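Enquirer: Give me coordinates for this.
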Amino acid sequence: MARTVRPKKNLGQHFLTDLTVAQRIADTVDACPTLPILEVGPGMGVLTQYLTQKGREVRVVEIDRESVAYLREHFPLLSEDILGEDFLRMDLDRVFAGRPFVLTGNYPYDISSQIFFKMLDNRCLIPCCTGMIQHEVAQRIASAPGCKAYGILSVMIQTWYDVEYLFTVDETVFNPPPKVKSAVIRMMRNSRTHLGCDEALFRRVVKAVFNQRRKMLRVSLRQIFSSTPASPEFYAQAVMTRRPEELSVSEFINLTHLVSEELERLKNLL
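Expert: Got it, this is the predicted structure:
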């Protein structure tokens, strides 16, 4: 059995060594006190040890076989709940038999955005998500309209979750130390149950305009209408002189309605 685990660069492993920070991260799940907990990337269990003290069902998912061996040795009571899988490929419906759960972890930096997009796809199962990520990514997720960090990730997550930036974590509390600071955030499902517009088109609009974030909407939206150009009247609307970082989630929903109506109009002309 593994006595210790060697951090692997290809898995983006930076093991947290500060127990005080680990306890603080574990306490972020208290916002949803009755739900079971799924921890992503437990490594050697520095966070796991505090999560198991919460008096709740806890499962951990870990892709690194060396870490799985270590966890089975050091957390024998958790043995049946140690899932040696890739979180990004998991069917989250089967983790707790379709019951909602809290998602948490010291997330690998290189896949944190992918983890959160999977969270969005499974938002009915995940009313609360907490954990530690790269400081820059945390800033993007929590950023408000008008800020430089506000972008695709901000809009997509804030559409469905209320975001709290909780605290910053220094590089020195990891082995090996990352080259950047980290941050702990909490995301709680908001009251929005549907957009009132086509969700796929909403995502397409958000990505299209932020891919040309310095340009006005009347320029960046043209790629949506590449096959059949939109009308001059469409581009003459007041919102078209704005830039994407200025728009709130609600305004992006309204913008998607405008785009949808124009696409429908063009379709009827064919």
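
Enquirer: can we go C-alpha only for contacts and neighbour counts from here?
Expert: OK.

Enquirer: those strands in the stretch 1-150 of the chain, which residues are they?
Expert: 15-16, 37-40, 58-61, 82-83, 102-105, 128-134 (DSSP state E, counting those that start in this stretch).

Enquirer: Who are the packing partners of the last one?
Expert: If I follow you right, that is strand 128-134. helix 19-27, strand 102-105, strand 182-189 (3 or more CA pairs under 8 Å, 6 or more residues apart in numbering; DSSP states H and E).

Enquirer: Next, the second sequence, to be compared with the first:
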Amino acid sequence: MIDNLPPLRQILDDHDLQARKSMGQNFLLDLNLTAKIARQAGDLADCDVLEIGPGPGGLTRGLLAEGARHVLAIEKDRRCLPALSQIADAYPGRLTVIDGDALEINPLAHLTPPIRVAANLPYNIGTELLVRWLTPPDWPPFWQSLTLMFQREVAERIVAKPGSKAYGRLALLAQWRADARIVMNLPPEAFTPPPKVSSAVVHLTALPKPKFEADAAVLSRVVATAFNQRRKMLRSALKGIAPDIEDRLLAAGIKPTERAEQVPLEAFCALAREVAK
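Expert: All right, here's what the predicted structure looks like:
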């Protein structure tokens, strides 16, 4: 046991907690696994940790047991609150639980830097939250690192390289401003109820500044337009961006006949600079 609290299965029974599909819930009940995920977030002793969708608190307990200075957990499902308050009592002063929707709450009022994010994200809002964390108005962001559980297919899109089917907007967004790697794979049977797909934990470390110079808004528009028609050659897919797009592609070192999935991040940034001119 990682602490003196009851096993998670017992907590589910005590509070009559069944995972709800409508909330994208799949509970992770193995405390050895949740502690292992917490360790992937790095040394937490001097950090505040933001956790989204703690559910009955498996990962929350892992983060606290691994020494997180303070955990802020945002939970939309009120049925989970009694279980989380049990954890707060076991770790006095180190866990704050906010009842609400993570998409609508600004957590920064409750956190003291340095801040890391660690979460088994609800499947239905995971990508949206990641995109928000990667696209703040100012960089570097409020977080040092993100350690996040996704469906494996989403995790592969975050770390994908040019030329692969998974390569697209999410890979470019993540890899422009962060180092991203898959640090753990989890089979469906690790969860209750088991999802239909495998899962993976991705660890992203914020870079002090983006890997290559580019205006964030221009880069985002160029990449979105290129991948919206990923089967087309770039000279066709991007013709709405600039009338002389072929010249700008050539100036950025990109063949106009290439498709979006063949173009590496550095070249997209060069193109964004050409378009911004």
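
Enquirer: quick revisit: now the helices and strands packed on strand 128-134 of structure 1 in CSV, with mean neighbour count?
Expert: As requested, those are exported to CSV (neighbours: other CA atoms under 10 Å):
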stretch, mean neighbour count
helix 19-27, 18
strand 102-105, 25
strand 182-189, 21
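
Enquirer: Please convert these to a markdown table, extending it with distance to Asp162 of structure 1.
Expert: Listed next are those as a markdown table, based on distance: least, CA to CA, whole Å:
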| stretch | distance to Asp162 of structure 1 |
| --- | --- |
| helix 19-27 | 18 |
| strand 102-105 | 15 |
| strand 182-189 | 5 |
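
Enquirer: Select, out of these, the one closest to Leu120 of structure 1.
Expert: Each of those has some distance to Leu120 of structure 1 by CA to CA; the shortest is strand 182-189, at 10.0 Å.

Enquirer: which residues in structure 2 does the closest one align to?
Expert: Under TM-score structural alignment, the match for strand 182-189 of structure 1 in structure 2 covers residues 199-206.

Enquirer: Mean per-residue distance, the matching stretch versus structure 1.
Expert: Following superposition, stretch 199-206 of structure 2 is found to deviate from structure 1 by 0.7 Å on average (mean CA distance after the TM-score superposition for structure 1).

Enquirer: Give me the contact list for that stretch.
Expert: Stretch 199-206 of structure 2 has contacts (CA atoms under 8 Å, 6 or more residues apart in numbering) with 37, 40-41, 140-141, 143-153, 155, 174, 177-188.

Enquirer: Out of these, list just those in helices.
Expert: Ile37, Gln40, Arg152, Glu153, Ala155, Ala174, Arg177 (DSSP state H).

Enquirer: Next up, the contacts around Ile37 of structure 1.
Expert: Residues near Ile37 of structure 1 by CA under 8 Å, 6+ apart: Leu51, Arg56, Glu57, Val58, Arg59, Phe101, Val102, Leu103, Thr104.

Enquirer: The same query, at a cut-off of 7 Å, please.
Expert: Taking CA atoms under 7 Å, 6 or more residues apart in numbering as the criterion, Ile37 of structure 1 is in contact with Glu57, Val58, Arg59, Phe101, Val102, Leu103.

Enquirer: same check, this time on His257 of structure 1
Expert: When contacts are counted by CA under 7 Å, 6+ apart, His257 of structure 1 touches Cys197.

Enquirer: What lines up with it in structure 2?
Expert: So, by TM-score structural alignment, His257 of structure 1 is matched to Arg273.

Enquirer: before we move on, back to that, please list which of the contacts of Ile37 of structure 1 are also found as contacts in structure 2.
Expert: Counting by both residues aligned by TM-score structural alignment, their matches' CA atoms under 7 Å, structure 2 reproduces these contacts from these: Glu57, Val58, Arg59, Phe101, Val102, Leu103.

Enquirer: closest to Leu19 of structure 1 among those?
Expert: Taking the kept ones among the contacts of Ile37 of structure 1 together and measuring to Leu19 of structure 1 by CA to CA, the closest member is Val58, at 18.9 Å.

Enquirer: now the spatially closest residue to that closest one that is not a sequence neighbour: how far from Ser79 of structure 1?
Expert: Using CA to CA, 6 or more residues apart in numbering and skipping the chain neighbours, the partner closest in space to Val58 of structure 1 is Ile37 (4.8 Å). Distance, Ile37 of structure 1 to Ser79 of structure 1, using CA to CA, to the nearest Å: 15 Å.

Enquirer: just Leu47 of structure 1 next, same as before
Expert: Here the criterion is CA to CA. By it, Leu47 of structure 1 lies 16 Å from Ser79 of structure 1.

Enquirer: Ok, Pro33 of structure 1 next?
Expert: For Pro33 of structure 1 relative to Ser79 of structure 1 (CA to CA), the value is 23 Å.

Enquirer: ok so, going back, for the helices and strands packed on strand 128-134 of structure 1, which one sits closest to Lys207 of structure 1?
Expert: strand 182-189 (21.4 Å).

Enquirer: excluding its backbone neighbours, what's nearest the residue nearest to the spatial centre of structure 1?
Expert: Nearest to the mean C-alpha position of structure 1, by CA atoms, centre = their mean, lies Phe116 at 2.2 Å. Of all residues not flanking Phe116 of structure 1 in the chain, Ile157 sits nearest, at 7.9 Å (CA to CA, 6+ apart).
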